[in-house]
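Asker: sequence plus the predicted model coming up.
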Amino acid sequence: MKRIFRFFLKLIFWCFVVSIASVVLYKFVPVPATPLMVIRYFENEETNRTLWKHDWVPMEAISKKLQLAVICSEDQNFLNHNGFDIKAIGKAFERNQKGKQSRGASSISQQTAKNVFLWPQRTWVRKGFEVYFTFLIEIIWSKERILEVYLNSIEMGDGIYGAEAAANYWFKKSAAKLTTYEAAAIASILPSPLRYRAHPASTYIQGRKNWIVKQMGYFGRLEFKTDNESK
C-alpha cells in the first residue's frame, strides 16, 4: 500500500510539473496544434478529407477589429475578470434552471485552456481540468497573450483554425486587413463554426454580425494593461 501511495504521489507531482511547464512554454512559443485539430484530422481522414489550415501569426498581424469583435461576441468582461465571469455563469445557471436554452458562460480564458490543453467532450472531469488550466494561464500569461493564443488556435470553420487561416478562407485576405464587418462576421460563427458560414452570411449570422458591430461601438478602444498596471 505504501508503494502504491508513493506511486500516486509521484504521478500527481509530475502531472503538476508537466502542466505548469507546458503553460510556461506556451507563454513564449506558438502553439503548433491542439487536441481538437488532431481529432478533427482523423475524423476528416475517415471521409477522405484532410483539410487542416492553421497559420500562427503574432498579435500585431491580427486586426484590432477582430480582437475586439471576438471579445464583444464571446466575453465582454474578458479584460476585467480573473478567468471566470461569475455574473455570466450565474445568469447561464438561472436560464438552465428555468429550462431555457443557454450558450453557457465560458470565458475566453476558459475556452483557450480547453482548446490548447484538453479534449472537447463535455464531462465533469474535463471541466475540472479546464478550471485548473484556466487558473494557470491567468497567473502565468498576460491577457494579451491569452487572446493571442485564442485567436490563433480556435476553430473558425471546417478545418480552419486561427485568425490568419480564417481571414484567408472566408475573405481571401490576411487577418491584419480585415474590416469591421468582416471581423464581426468571423466572430459571429464562433458559437458553432461547423454549422455557420461567415461569408456569405445567412440571415441569422447577418443579425449577429450587426449586433457585434454595435457592441464594438459601445465597447470603445481595446487596450491591454501592462504587467505593472495589472499588479
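Answerer: In hand now; what should we look at?

Asker: can we go C-alpha only for contacts and neighbour counts from here?
Answerer: Will do.

Asker: gap between the residue lying closest to residue 137 once chain neighbours are set aside and residue 97?
Answerer: In space, and not counting its chain neighbours, residue 137 is closest to residue 23: 6.5 Å by Cα to Cα, 6 or more residues apart in numbering. From residue 23 over to residue 97 the distance is 35 Å, taken as Cα to Cα, to the nearest Å.

Asker: circling back to that earlier point, now do the contacts for the residue nearest to residue 137.
Answerer: Contact analysis of residue 23 by Cα atoms under 8 Å, 6 or more residues apart in numbering lists 136-137, 140.

Asker: ok, structure two:
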Amino acid sequence: MAKGRTPGAKSRRKPAARRRGFTLRDILRWAGRGLAAVAGLWLFFVLLFTVVNPVVTPYMLAEGWRQGGVSRDWVALGDMAPEVALSVVAAEDANFCLHWGFDMAAIRAALDEGAGRGASTITQQVVKNVFLWQGRSWPRKALEAVMTPVVELVWTKRRIIEVYLNVAETGKGLFGVEAAAEQYFGRPAADLGPRQAALIAAALPDPKGRNPARPSGFLRARAAVIADGAATIRADGRAACFED
C-alpha cells in the first residue's frame, strides 16, 4: 500500500484541459486590432506629412521599377510661379477652395454625363497618389472616400495643392511640376510663364501621351481655356485658399 494514502480513497486528478481553437470572435477581435493598427499608422503619416514632404509614393516606386528610375525634385509652393497652381486648379478642380474634399456638383455632372467625365478633386488625387494605389477598383475608391475628409481636416489647402504639384505624374518617368518644367522648357517651375504652366496642366490627364513642349492643336486649345480659367478663379476669389 502506498504510504500516506487512505485505503479505498480515489485519486482526484484534474481532467486535462481541452485545447481550445480559434473562434469567430477571436478572429474578429484580431482583425479589428489589425485594422486599428493600420488606421493608426496611416493617421500618423497624415500628421507627419503636414510638415514632412513625402519622399516617395507607391506609384513612383512602381514606375521607377518599370522604367528604371524616375525624376522628381520637390519645390515648395512659394518657390513656384503663381501661375502653376492657378493653372492646375483651373484645369483639375476649379472649386478646390470651396469644397471639403468632394465636389458634389462635379459628381452630379459626372453621373449625368456617364463614365467619360471625371469628378475626382485634387484632394482625392493626393490621397490616391500618396497613400493608395492606381486603378478604378471599388476597394480603392472606398478607402479614398474615407481618407479624403481626414486629409482635408488635417492639412491646409496650401499643403494639399503643394503636395499634389510635387507628386502628380507629369510625363514618362516625371513626377511634379519641377521635373516637367526642366524637361519640357529647360527652366525651373519658378520661371514658368502662364502659357507654359497652362500647357503642363493641360497634359495632366494623359501625361504619357501629351507633350507640353510639342503641343498638338488640341493641347494648345485646352491650354488657352485653362489660362482663361486661371485668370477667372483668381479674379472671383476661388484661388484665395492657396495664394499668398
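Answerer: Structure's in. What do you need? This one's a predicted model, so the numbers in the text were calculated from it and none came from an experiment.

Asker: report the separation between residue 229 of structure 2 and residue 111 of structure 2.
Answerer: From residue 229 of structure 2 to residue 111 of structure 2 the distance is 23 Å (Cα to Cα).

Asker: what does the helix or strand containing residue 126 of structure 2 rub up against?
Answerer: Element membership of residue 126 of structure 2 [criterion: DSSP states H and E] is helix 122-131. With Cα under 8 Å, 6+ apart as the test, helix 122-131 of structure 2 has contacts from 54, 56-59, 89, 92-93, 96, 101-102, 134, 144-145, 147-148, 151-152, 160-161, 163-164, 167-168.

Asker: which residues of structure 2 fall in helices?
Answerer: For structure 2, helices defined by DSSP state H occupy the ranges 24-48, 58-67, 82-92, 104-113, 122-131, 138-154, 157-167, 177-185, 194-203, 217-235.

Asker: circling back: what remains of the contacts of residue 23 of structure 1 once you look at structure 2?
Answerer: Contacts conserved in structure 2 for the contacts of residue 23 of structure 1, counting by both residues aligned by TM-score structural alignment, their matches' Cα atoms under 8 Å: 137, 140.

Asker: most neighbours, which of the contacts of residue 23 of structure 1?
Answerer: Ranked by the number of neighbours (other Cα atoms under 10 Å), these place residue 137 first, at 24 neighbours.

Asker: that one contacts residue 146, correct?
Answerer: Yes - between residue 137 of structure 1 and residue 146 there is a contact under Cα atoms under 8 Å: 7.3 Å.

Asker: looking at residue 229 and residue 111 of structure 2, which one has more neighbours?
Answerer: Between residue 229 of structure 2 and residue 111, counted using other Cα under 10 Å, the more crowded position is residue 229 (20 against 14).

Asker: what's the match for the more buried one in structure 1?
Answerer: In structure 1, the residue matched to residue 229 of structure 2 (TM-score structural alignment) is residue 215.

Asker: which ones are touching its match?
Answerer: Residue 215 of structure 1 neighbours (Cα under 8 Å, 6+ apart): residue 72.

Asker: which residue range of structure 2 does stretch 185-205 of structure 1 align onto?
Answerer: Against structure 2, the aligned range for stretch 185-205 of structure 1 is residues 199-219 (TM-score structural alignment).

Asker: buried ones in that stretch?
Answerer: Counting neighbours by 16 or more other Cα atoms under 10 Å, one finds that the buried residues in stretch 199-219 of structure 2 are 199-204, 207, 210-212, 215, 219.

Asker: what is the distance between it and the centre of its chain?
Answerer: Put simply, stretch 199-219 of structure 2 sits 21 Å off its chain's centre (Cα atoms, centre = their mean, to the nearest Å).

Asker: stretch 93-108 of structure 2 now?
Answerer: Counting by Cα atoms, centre = their mean, stretch 93-108 of structure 2 comes out at 16 Å from the chain centroid.

Asker: near the residue opposite residue 146 of structure 2 in structure 1 once aligned, how many other residues are there?
Answerer: In structure 1, the residue matched to residue 146 of structure 2 (TM-score structural alignment) is residue 132. Applying other Cα under 10 Å, we find 14 residues neighbouring residue 132 of structure 1.

Asker: same question for residue 103 of structure 2.
Answerer: 18.

Asker: map residue 164 of structure 2 onto structure 1.
Answerer: By TM-score structural alignment, residue 164 of structure 2 lines up with residue 150 in structure 1.

Asker: that match and residue 161 of structure 1: what is the separation?
Answerer: 10 Å.

Asker: do residue 54 of structure 1 as well
Answerer: Using Cα to Cα, we find residue 54 of structure 1 at a distance of 5 Å from residue 161 of structure 1.

Asker: common neighbours of those two, please.
Answerer: With Cα under 8 Å, 6+ apart as the test, residue 54 of structure 1 and residue 161 both reach 152-153.

Asker: looking at these two, which is more packed in?
Answerer: Ranked by neighbour count (other Cα under 10 Å), residue 54 of structure 1 and residue 161 place residue 161 first, with 25 against 21.

Asker: that one pairs with which position in structure 2?
Answerer: In structure 2, the residue paired with residue 161 of structure 1 according to TM-score structural alignment is residue 175.

Asker: so its match touches residue 164, yeah?
Answerer: No - look at residue 175 of structure 2 against residue 164 with Cα under 8 Å: they stay out of range, at 9.9 Å.

Asker: right, I'll leave it there.
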